[in-house]
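> sequence first, predicted coordinates after that:
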Amino acid sequence: MTDRRFPRSVYGVGDEPDPRFSLANERTFLAWIRTALALLAVGVAIEALALGADPVLRFIAGLIFIALGAAAAVYGWVSWLRTERALRQNRALSGPTAGVYVVVGVVVAILLLVAGMLL
C-alpha cells in the first residue's frame, strides 16, 4: 500500500520512527505556530492601540513583530520537515537556529517603542 501522507518528501523516505518522537516534533511545530500568532498579534496591537510613541518608530516596531511572526511560522514548518526526515532516516537532529533571531528582533522592536515614547 502506498503512503498517501503529505508531504511525500518526508513520509516517502526512511522508516517509521517511534511515535513519541514524531508527536514531540509536532508539538514543537505547534509551539512555533503559537509563537508566530503571538508575534503577529503584538504587531497588529501596536498599531491598533496607537501607543504614545512616535508614529514612524511604532510602525517600524509593528512591522518587525509581523515579519518575525511570518518568519516563525515558516521556520516552524521547515524545522518540522527537517526533524521528521532526520527521525525517519535515523540521522542526528540539527540544532535550533531561529530562537536567537526572534529574541534579537523582539529586543530591537521593544527598544524602538521605548525610544519612540521618550521622544
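Arrived safely.

> CA atoms for contacts and neighbours, from now on please.
Fine.

> is it correct that residue 57 is in contact with residue 114?
No - counting by C-alpha atoms under 8 Å, residue 57 sits too far from residue 114 to count as a contact (9.2 Å).

> can you give me the strands for this protein?
Defined through DSSP state E, the strands belonging to the chain form an empty list.

> which parts of stretch 69-81 are buried?
When neighbours are counted by 16 or more other C-alpha atoms under 10 Å, the buried residues of stretch 69-81 are found to be 69-73, 75-77, 79-81.

> can you check stretch 10-30 too?
The neighbour-count check on stretch 10-30 (16+ other C-alpha under 10 Å) flags 10-11, 22, 25-26, 28-30 as buried.

> what about versus this one:
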Amino acid sequence: MFELGEEPDPRFTLANERTFLAWIRTGLALIAGGVAVDAVRLPIAPAIRVAVALVLLLFGLLIPLLAWLSWAATERALRLGRPLPGSAITLPLAVGVLIVGVLIAVGVLVG
C-alpha cells in the first residue's frame, strides 16, 4: 500500500493514525463494558445481562478490524489524491449501542 501514489502531507497521515487509535480505544472500552456488565451483576434478567455482555464483547472485537480497514482506505485515498471514504465504523457502532440499550431496557422491565 505504501508504494502507491505519493507521500501525503504528514499531518494527514498522523491525523488518520490518531483516528485509528481512537477507534481502538473505543473497542477496548466496549470490551471492558462487556466484562463489567457480567462482573457487576446488574439487577436485570440474567439471560439478558449475558446477552448485553456478549453484544458489547462482539462489537469490541469488531471495531478494531473495521478501524484498520478504515485507516487503510483513508491512507490509500490520501496517497492517490482521491476523496476520502466514509467511515465503515459509525453505523455498526450505532447499531450495537442501540441493541445494548434496548436489551438493558427490556432486562430492567423483565428483571
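Ah, there it is. Given the structure is predicted, the values throughout are model-derived calculations rather than measurements.

> mind putting the buried residues of stretch 69-81 of the first structure into JSON lines with distance to residue 102 of the first structure?
Written out in JSON lines, the entries for these read as follows (distance: C-alpha to C-alpha, whole Å):
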{"residue": "69", "distance to residue 102 of the first structure": "9"}
{"residue": "70", "distance to residue 102 of the first structure": "11"}
{"residue": "71", "distance to residue 102 of the first structure": "9"}
{"residue": "72", "distance to residue 102 of the first structure": "8"}
{"residue": "73", "distance to residue 102 of the first structure": "12"}
{"residue": "75", "distance to residue 102 of the first structure": "11"}
{"residue": "76", "distance to residue 102 of the first structure": "12"}
{"residue": "77", "distance to residue 102 of the first structure": "16"}
{"residue": "79", "distance to residue 102 of the first structure": "15"}
{"residue": "80", "distance to residue 102 of the first structure": "17"}
{"residue": "81", "distance to residue 102 of the first structure": "20"}
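
> out of those residues, which one sits closest to residue 39 of the first structure?
Within those, proximity to residue 39 of the first structure (C-alpha to C-alpha) peaks at residue 69, which comes in at 4.8 Å.

> and the closest one, what pairs with it in the second structure?
With TM-score structural alignment as the matching criterion, the partner of residue 69 of the first structure in the second structure is residue 60.

> number of nearby residues for residue 115 of the first structure?
For residue 115 of the first structure, the neighbour count with other C-alpha atoms under 10 Å is 14.

> residue 18 of the second structure -> the first structure?
With TM-score structural alignment as the criterion, the equivalent of residue 18 of the second structure in the first structure is residue 27.

> now do the contacts for the closest residue to residue 58 of the first structure other than its chain neighbours.
Of all residues beyond its chain neighbours, the one nearest residue 58 of the first structure is residue 113 (5.8 Å), with distances taken as C-alpha to C-alpha, 6 or more residues apart in numbering. Each residue near residue 113 of the first structure by C-alpha atoms under 8 Å, 6 or more residues apart in numbering is listed here: 53-54, 57-58, 61.
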